[in-house]
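Below is the structure, and that's it, no one-letter string:
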């Protein structure tokens, strides 16, 4: 598939998606959101792909926010539809993807950029990264899940402070708050992410998909996460991967998972 605003490369069962709008600091516009959805949907159907790294081009920004010019004159109805469609098409979509996504946060991750990173399964930041949700300084609030995912990750009080002050925090503070898992020098960011991705690739992709489903269930209103875990646990017993994993353990060899 051909894309205008993203670049896709693949190696060793790992795909890298790079948002490529450097003159706009990789800001999210409608076309980029659609292209990201299409790319993630296509990759999810490829059984050879076991992990995804998402990053931004250039050294300045992961994603510096949404493209404000696209919605500055929207009505209430249009604004509501913008948030709803964006969440369904991309942010909720990737959160529930069975293939794990690592956000390699290089530089600014602001507004929709931080919301995109938070929708990924976890985040690694470069030491020059800065993160924030500045929407209230524009007379609006985060609309792509930021008011929900940020408190889940760092707690209500810290999230309230970040959102209400519209301030940015540096990478080390994001690490202490639990917003990112690791902070590494910018030059080492992608290699560090690939190292984690390679560890993921060694495991059963079916079990990983079930684990993602079970963890996410805990944050969905009206869903009993323990029940989902029990069902997901049981589902694993019907897979070839389970038989291979347990047999390999008993035979004291490395498992060769097929994702079946």
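The structure has been received and is ready for your questions. Computed from a prediction, not measured in an experiment: that's the story for all the values here.

all contacts plus neighbour counts: C-alpha atoms, from now on.
Fine.

My guess is residue 51 contacts residue 103. True?
No: here residue 51 does not reach residue 103: they are 11.2 Å apart, not a contact under CA atoms under 8 Å.

for stretch 126-136, which positions count as buried?
When burial is assessed from 16 or more other CA atoms under 10 Å, stretch 126-136 yields the following buried residues: 126-135.

who are the neighbours in contact with the residue nearest the centre of the chain?
Closest to where the C-alpha atoms of the chain average out (CA atoms, centre = their mean) is residue 120, at 1.3 Å. With contacts defined as CA atoms under 8 Å, 6 or more residues apart in numbering, residue 120 is in contact with 94-95, 100-103.

With residue 225 instead?
214-218.

Return the member of the buried residues of stretch 126-136 nearest to residue 198.
residue 126 (19.2 Å; CA to CA).

wait, doesn't the closest one sit right on residue 106?
Yes: using CA under 8 Å, residue 126 is in contact with residue 106, at 5.2 Å.

shared neighbours, these two?
Joint contacts of residue 126 and residue 106 (CA under 8 Å, 6+ apart) are 186, 189.

re earlier: now the contacts of residue 225 in TSV, with distance to residue 36 and neighbour count?
Putting the contacts of residue 225 into TSV (distance: CA to CA, whole Å; neighbours: other CA atoms under 10 Å) gives the following:
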residue	distance to residue 36	neighbour count
214	24	21
215	23	14
216	21	16
217	24	19
218	26	16
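
And here is the other one:
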């Protein structure tokens, strides 16, 4: 049994249980994403991890998928794609901590996050072509945007699996580390990364994410307009005034997210 934990670094964690990305697991994740989006106290950083050593997520349950007819299979993958889009659209930074296997939909989940950490011993890949499929939950679009089109084509065409070192070298993950005795080195590194984000102004971080996410999908002129709109959101904030005051007074800023 794989236990998924979505840890809101400055709030209580939510735990989901499933063997893989099955329909029931996806429904639980949708409920959690809705909570994260609509809660009164928006978490500053969210970390996705597995509670089982050696496994991040092995993707969809192919035995279960084999029992679906064509229409059911299409609807399931469409729902999975929407779930990954919801994760990618969360307003706060998200980090996937891959301490083990992240294959197919598991890697697509990690790609839907803003940042990724991995243990060197982790194995990851979009292996769908080895099963007569293609990445259908956003992987065919997010992987090229992460590592480049040519390299993404090679990885998807061949269904190649990568270790943490290779993933770091090609920019698939932000940080990779040796696995530790407790099997949670990538999670520890994700928390370290989150702690570097936490002191920064929350609204500024969220607006920076919005500017980059929306700006990379359009031409540069339109992207500049998006940046201006996002920048306008931080000008009237108390945090911006606090940041300026802290600089002048030569002290650490105390941001409150307002």
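Right, received. Where do you want to start? This is a predicted model, so every value here is computed, not measured.

if we can go back for a sec, mapping the contacts of residue 225 of the first structure onto the second structure, which are still in contact?
Mapping the contacts of residue 225 of the first structure onto the second structure (both residues aligned by TM-score structural alignment, their matches' CA atoms under 8 Å) leaves 214, 217-218 still in contact.

Residue 33 of the first structure -> the second structure?
Aligned by TM-score structural alignment, residue 33 of the first structure pairs with residue 26 of the second structure.

In which helix or strand does its match reside?
helix 23-38 (DSSP states H and E).

so how far is the longest strand along the second structure off the chain centroid?
In the second structure, with assignment by DSSP state E, the single longest strand is strand 2-8. Here strand 2-8 of the second structure is found 13 Å from its chain centre; the criterion is CA atoms, centre = their mean, to the nearest Å.

just stretch 175-191 of the second structure next, same as before
17 Å.

how about the residue nearest to the centre of the first structure, what's its partner in the second structure?
Checking TM-score structural alignment: residue 120 of the first structure goes with residue 113.

and what of residue 203 of the first structure?
In the second structure, residue 203 of the first structure lands on residue 200 (TM-score structural alignment).

Please tell me I have it right and its match contacts residue 256.
No: look at residue 200 of the second structure against residue 256 with CA under 8 Å: they stay out of range, at 9.9 Å.

which one of those two has more residues nearby?
residue 200 (18 against 14; other CA atoms under 10 Å).

and the more buried one, what does it touch?
residue 255.

doesn't it fall inside a helix?
No: assigned with DSSP: H, G, I helix; E, B strand; the rest coil, residue 200 of the second structure falls outside any helix and is coil.

Now intersect the kept ones among the contacts of residue 225 of the first structure with the strands, please.
Using DSSP E, none of these sit in strands.

quick one: which helix or strand includes residue 21 of the second structure?
Here residue 21 of the second structure is assigned to no helix or strand, by DSSP H and E.

quick one, what contacts it?
57-61, 105-106.

one more time with 6 Å, if that's ok
59-60 (CA atoms under 6 Å, 6 or more residues apart in numbering).

Tell me the counterpart of residue 78 of the first structure in the second structure.
So, by TM-score structural alignment, residue 78 of the first structure is matched to residue 72.

wait, is its match part of a strand?
No: using three-state DSSP, the secondary structure at residue 72 of the second structure is helix, not a strand.

returning to that earlier point: Throw the contacts of residue 120 of the first structure into CSV and include distance to residue 24 of the first structure, secondary structure and neighbour count, thanks.
Shown next, in CSV, are those (distance: CA to CA, whole Å; DSSP: H, G, I helix; E, B strand; the rest coil; neighbours: other CA atoms under 10 Å):
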residue, distance to residue 24 of the first structure, secondary structure, neighbour count
94, 23, helix, 23
95, 25, helix, 21
100, 27, coil, 25
101, 24, strand, 26
102, 23, strand, 24
103, 19, strand, 27
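
What is the neighbour count of residue 201 of the second structure?
Residue 201 of the second structure, neighbours per other CA under 10 Å, totals 23.

Burial check on the nearest residue to it once chain neighbours are set aside, number of neighbours?
Nearest-residue entry for residue 201 of the second structure: residue 255, 5.6 Å, with adjacent residues in sequence omitted and distances by CA to CA, 6 or more residues apart in numbering. Other residues lying near residue 255 of the second structure total 18 when counted by other CA under 10 Å.

Where does residue 255 of the second structure fall, secondary structure wise?
Residue 255 of the second structure belongs to no helix or strand, assigned by DSSP H and E.

which residues of the stretch 1-150 of the first structure fall in strands?
Using DSSP state E, counting those that start in this stretch, the strands of the stretch 1-150 of the first structure run over residues 6-11, 14-19, 51-56, 61-63, 101-105, 108-110, 122-126, 130-132.

Turn those into JSON lines, including distance to residue 179 of the first structure.
Below are those laid out as JSON lines (distance: least, CA to CA, whole Å):
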{"stretch": "strand 6-11", "distance to residue 179 of the first structure": "25"}
{"stretch": "strand 14-19", "distance to residue 179 of the first structure": "21"}
{"stretch": "strand 51-56", "distance to residue 179 of the first structure": "16"}
{"stretch": "strand 61-63", "distance to residue 179 of the first structure": "15"}
{"stretch": "strand 101-105", "distance to residue 179 of the first structure": "11"}
{"stretch": "strand 108-110", "distance to residue 179 of the first structure": "12"}
{"stretch": "strand 122-126", "distance to residue 179 of the first structure": "7"}
{"stretch": "strand 130-132", "distance to residue 179 of the first structure": "9"}
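
Tell me the spacing between the nearest residue to residue 15 of the second structure once chain neighbours are set aside and residue 258 of the second structure.
Of all residues not flanking residue 15 of the second structure in the chain, residue 5 sits nearest, at 4.5 Å (CA to CA, 6+ apart). Residue 5 of the second structure sits 28 Å away from residue 258 of the second structure, taking CA to CA, to the nearest Å as the criterion.

Compare those two (neighbour count), which wins?
Shown here are residue 5 of the second structure and residue 258; by other CA under 10 Å, residue 5 has more neighbours (16 against 12).

My understanding was that that one contacts residue 47; is that so?
No: under the criterion of CA atoms under 6 Å, residue 5 of the second structure makes no contact with residue 47, lying 8.1 Å away.
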